[in-house]
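J.: here's my sequence, what's the structure:
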Amino acid sequence: MKKIYTYLFLVVGFTTTLKSQTIDVSADLRPRFEYRHGYSTLFPDGADPAAFVTQRSRLNIDYQSELLKVMFSVQDVSTWGDTRQILPIDGNDSFSLFQAWAELKISKNWSTKLGRQSIAYDNERIFGGLDWAMQGRFHDAALIKYQNSSFITDVGFAFSQTSQQNEGTAYNVPGFFTYKTMQYLYAKKTWEKASASFLFLNTGFQKFDENDQADGVYYTHTVGSYFKFPIATVNISGSAYYQFGKAYPINTNLNAYELMLEGSYKPQNTLFAVGFEILSGSDQGETPDKSFFPLYGTNHAHNGFMDYFYVGNYANSAGLNDIYGKVVFKTSEKANLLTSIHYFAANGNLSDNADAYLGTEIDLQYSHKLMKFATLKVGYSHMFASESMSLIKDGRPHDNTNNWGWAMLVINPKLFSHKINN
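T.: As a prediction, the model looks like this:
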């Protein structure tokens, strides 16, 4: 708390020197109940389903002037009941700093943004804020940004270290695709009804020798594009990415790709969409040198809500062919119902010449805006797994019921807003 008070004092003091500033304070509270009976992997024999409530409690402070933007966000992410009552401190270490960044305006079109920040682009396939996960996703990075009315360019840099050291730069913080160094270039051009973007991402991972001593850095490169444009009344969107360099974490040569194409049509209040996505994969049992992984995106939004693929799992895998369709019905002025179906198949060859078909998933999600600052969301998903799904899910049985239900209340009021004109 002392750090928060110090930060507020500095912000308030700085405001006296500028002509026009705004300060906004908002909250983000979202308790979510989940019933898991085969979520993210096949349900085993003889097990009991899981049920729990998790909650995000986040406080956001935003400051903005002509020359400076500052964002400060702290959060607690915990499961109801995970800390014993009347403890003098939170015993589960659930409190964290989510964002703390400053963006300085250099000129009319140029700025620089430094600090802990969420990075999200396009459909959030490669870079995403991961808002579905209670903790979200952040990067400790520095950005150089250019923007005009129809074109933006971001150049980002990151260099991660375990702690402040006197010798060496060995980096051993655990985590899925946790990088030691990162550089990227993102550019996007927008027309009246269309847009196209380009991304080049270089991520470096610490390499260790057989004695667990730091032994250099190996790099994974991702390059590609995302686009949107209309054809008459149909909106087309798609992406194409290529990965090369070295594969994480096995340091072998990588040659992988992702392709996606979707068409959507919205007559009046109903949205219809069909599409496919291909993520290349390696043959099971062979060197995983053809397995694409979407890195730092919001992967929950792709390939089904049950998170069987690429949500902290399925790296160096047989890949995925996903054919899907979805319909979003507007059930009232403040509510809608999303229904989607996914047909999943392995992209690479499975062991024992097994059939490539993995399963079919059905997702339902109902959203109702109860008031200006509160939305109720309820979801149900069901996976109809094939026998081949067992081959990529540690041999678990495919014929048990695999379903998942959840209900979440998103409460995000603006607590305070003040504009200063000096």
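J.: contacts and neighbour counts: CA atoms only from here.
T.: Fine.
J.: Arg36 and His382 touch, don't they?
T.: No. Counting by CA atoms under 8 Å, Arg36 does not reach His382; the two are 10.7 Å apart.
J.: who has more neighbours out of those two?
T.: His382 (22 against 19; other CA atoms under 10 Å).
J.: can you confirm the more buried one is in a strand?
T.: Yes. Residue assignment for His382, taken from DSSP: H, G, I helix; E, B strand; the rest coil, places it within a strand.
J.: before we move on, back to that, list residues touching both of Arg36 and His382?
T.: Counting by CA atoms under 8 Å, 6 or more residues apart in numbering, the residues touching both Arg36 and His382 are Asn403, Trp404.
J.: and Pro230, which helix or strand is it part of?
T.: Following DSSP states H and E, one finds Pro230 within strand 214-231.
J.: list of residues touching whichever helix or strand comes after that strand?
T.: Later in the chain than strand 214-231, the nearest helix or strand by DSSP H and E is strand 234-247. Contacts of strand 234-247 with the rest of the structure, by CA under 8 Å, 6+ apart, involve 218-230, 252-266, 288-289, 292.
J.: give me that answer again for 7 Å
T.: Under the criterion CA atoms under 7 Å, 6 or more residues apart in numbering, residues 218-230, 252-265, 289, 292 lie in contact with strand 234-247.
J.: need the residues that contact the strand or helix carrying Leu259.
T.: In this assignment (DSSP H and E), Leu259 forms part of strand 252-265. Residues from elsewhere that reach strand 252-265 (CA under 7 Å, 6+ apart): 233-247, 271-280, 289-292.
J.: please generate a structure for the following sequence too, so the two can be compared:
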Amino acid sequence: MKQFSRKPRSRNCITLNAAIALLAMLFAGAAVSEDGAPTSKDSGNSIAGSGVSLSFRYRYEYVDQDGISDEAKALTLLSRLSLQSDLYRNFDFFVEVDDVREVGFDDFNAGAGNTPNRTQYPVVADPEGTEVNQAYIDYNANNWSWRLGRQRINLDNQRFVGGVGWRQNEQTFDALSAVYKRGKVTARYAYIATVRRIFGDDVAAGRHEQAGTHLLNVSSEIEGLGKISGYYYTIDNEDSPASSTNTYGFRLSGRRGVGSSKVRYAIEYAAQTNGADNPVSFGANYWHLDTGVIFGDFDVGLGWEVLTGDANSPGEAFRTPFATLHAFNGWADKFLTTPAAGLDDRYLKFGVTRGRAIVQLRLHSFEAEDGGSNFGDELDLRVGYKLNDRLRCDLFFASYDGRNDIADTDKLWLMFSMKL
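T.: Here you go, the predicted structure:
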């Protein structure tokens, strides 16, 4: 294990981080008053063609976890106000304010120290608060698009970089990003100054400062094959050095017609090493195979996802600190952090979409990648219905049957989403 010491940050790094932070602060001041309510300036369309939108998500979440005596019951409401300006001389801006409130049951631990008086409950990571979720300026010219400020960044299937939109408080990034498009090729780059995590601004875990984090992703559509992406992500996390990594890889996804059906497929591989001031020197690998058949309203498939590790050397497992983790390795969220021995996830998927209704079923079998220890099984179920163009209702259920001292966990969500 190498000795940890924080290297001094370069003057250029400090200057760029400060500029990005200042822009986010300026927008925050313009977007909300001290009590979090929109100001009159925001609600007026001072720029021709600008638009305002409002959305809500009301959710009940229940968690029953072995080893914790009390069950979590959370009723929270996410309210989101967004303002998009019109284009003016190739510039436009966007501001989005989120408010999360406990409305009803509050028998839950919001996590990361947000509710220190409620630690007797399982975690439901939806802390209360009013925050500027996004606030950025765009510049678009020729084949280039530039964005400066607080922004959502979703790359590929969000396995490595995503907004964690499942939680009420989304993950966004204070960043400078650029997109270049030419023909079927798209190149994306982002310099990250700060990661605004799902735990909110009131706790240290809700904000991770970066000191040279760069994301590069280049993709192209290849006729007859699908979309292929190559990427290189280097993370230098000041507040969580163990998350500092260098990752490069590729992803291929597509679908092809076979008679009256379609076959979909995705193949991905990535290699990772320690980066910046990570206290552990390691190398790890990731691969994911996913395939299925779509016939009529039905989608049936299977997959195999592996994150390598070393059972005898903690800290050497493959990790994805910026990912939308809920979408992978089971909805019960038992493997948000990769076990030291790695993770081998083999799963079956079934889905049907008919009219406004959707049903999804997933079955997971988990093992340690190193040593093959049984990590348990999980069943996930979703039933959803779109009532109209503005309102939908979804029921989710996850049941994890644990092994090797990983606690059995059942979770239930009922949520209503509305857009105005």
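J.: what is the strand holding Pro230 of the first structure packed up against?
T.: strand 195-208, strand 234-247 (3 or more CA pairs under 7 Å, 6 or more residues apart in numbering; DSSP states H and E).
J.: looking at those, spot the one closest to Phe9 of the first structure.
T.: strand 195-208 (37.0 Å; CA to CA).
J.: in that closest one, what counts as buried?
T.: Burial within strand 195-208 of the first structure, assessed by neighbour count using 16 or more other CA atoms under 10 Å, is assigned to 195-207.
J.: show me where the second structure has helices.
T.: Taking DSSP state H as the test, the helices found in the second structure are 11-31, 40-43.
J.: and the first one, how far out from the chain's middle?
T.: Pointing back at helix 11-31 of the second structure there. Here the centre of helix 11-31 of the second structure is set off from its chain's centre by 23 Å, with CA atoms, centre = their mean, to the nearest Å.
J.: counting neighbours, which bits of it end up buried?
T.: When burial is assessed from 16+ other CA under 10 Å, helix 11-31 of the second structure yields the following buried residues: Leu16, Asn17, Ala19, Ile20, Ala21, Leu23, Ala24, Met25, Phe27, Ala28, Ala31.
J.: unless I'm mixing things up, the last one is touching Asp42, no?
T.: Just to be clear, that refers to Ala31 of the second structure. Yes. At 6.2 Å, Ala31 of the second structure and Asp42 qualify as touching, with contact defined as CA atoms under 7 Å.
J.: relative to Ser390 of the first structure, which of the buried residues of strand 195-208 of the first structure is nearest.
T.: Proximity to Ser390 of the first structure was ranked across the buried residues of strand 195-208 of the first structure by CA to CA; first place goes to Phe205, at 30.9 Å.
J.: so what's the closest one up against?
T.: Neighbouring residues of Phe205 of the first structure by CA under 7 Å, 6+ apart: Tyr179, Lys180, Thr181, Val217, Tyr218, Tyr219.
J.: and the gap between the equivalent of it over in the second structure and Gly206 of the second structure?
T.: Using TM-score structural alignment, the partner of Phe205 of the first structure in the second structure is Asn237. Using CA to CA, to the nearest Å, one obtains 13 Å as the distance from Asn237 of the second structure to Gly206 of the second structure.
J.: how many neighbours does the aligned residue in the second structure for Gln268 of the first structure have?
T.: Aligned against the second structure by TM-score structural alignment, Gln268 of the first structure finds its counterpart in Gly296. The number of residues packed near Gly296 of the second structure is 12, by other CA under 10 Å.
J.: list the contacts of the spatially closest residue to Gly296 of the second structure that is not a sequence neighbour.
T.: Spatially, and ignoring its direct neighbours in sequence, Gly296 of the second structure is nearest to Ser261 (7.3 Å; CA to CA, 6 or more residues apart in numbering). For Ser261 of the second structure, the contacting residues are Val293, Ile294, Phe295, taking CA under 7 Å, 6+ apart as the criterion.
J.: closest to Leu78 of the second structure out of those residues?
T.: Comparing every one of these with Leu78 of the second structure (CA to CA), the shortest separation belongs to Ile294, at 34.1 Å.
J.: that closest one reaches Lys262, doesn't it?
T.: Yes. The pair Ile294 of the second structure and Lys262 passes the contact test of CA under 7 Å, sitting 5.0 Å apart.
J.: tell me which of these two has more neighbours.
T.: Per other CA under 10 Å, whichever of Ile294 of the second structure and Lys262 has more neighbours is Ile294, with 19 against 16.
J.: which non-adjacent residue is nearest Leu361 of the second structure?
T.: The nearest residue in space to Leu361 of the second structure (CA to CA, 6+ apart) is Leu381, at 4.7 Å.
J.: how about that neighbour, what does it touch?
T.: The neighbours of Leu381 of the second structure, taking CA under 7 Å, 6+ apart as the test, are Gln360, Leu361, Arg362, Phe396, Phe397, Ala398.
J.: please apply the same query to Asp322 of the first structure.
T.: In this structure, Asp322 of the first structure makes contact with Phe276, Glu277, Ile278, Asn303, His342, Tyr343, Phe344, Ala345, judged by CA under 7 Å, 6+ apart.
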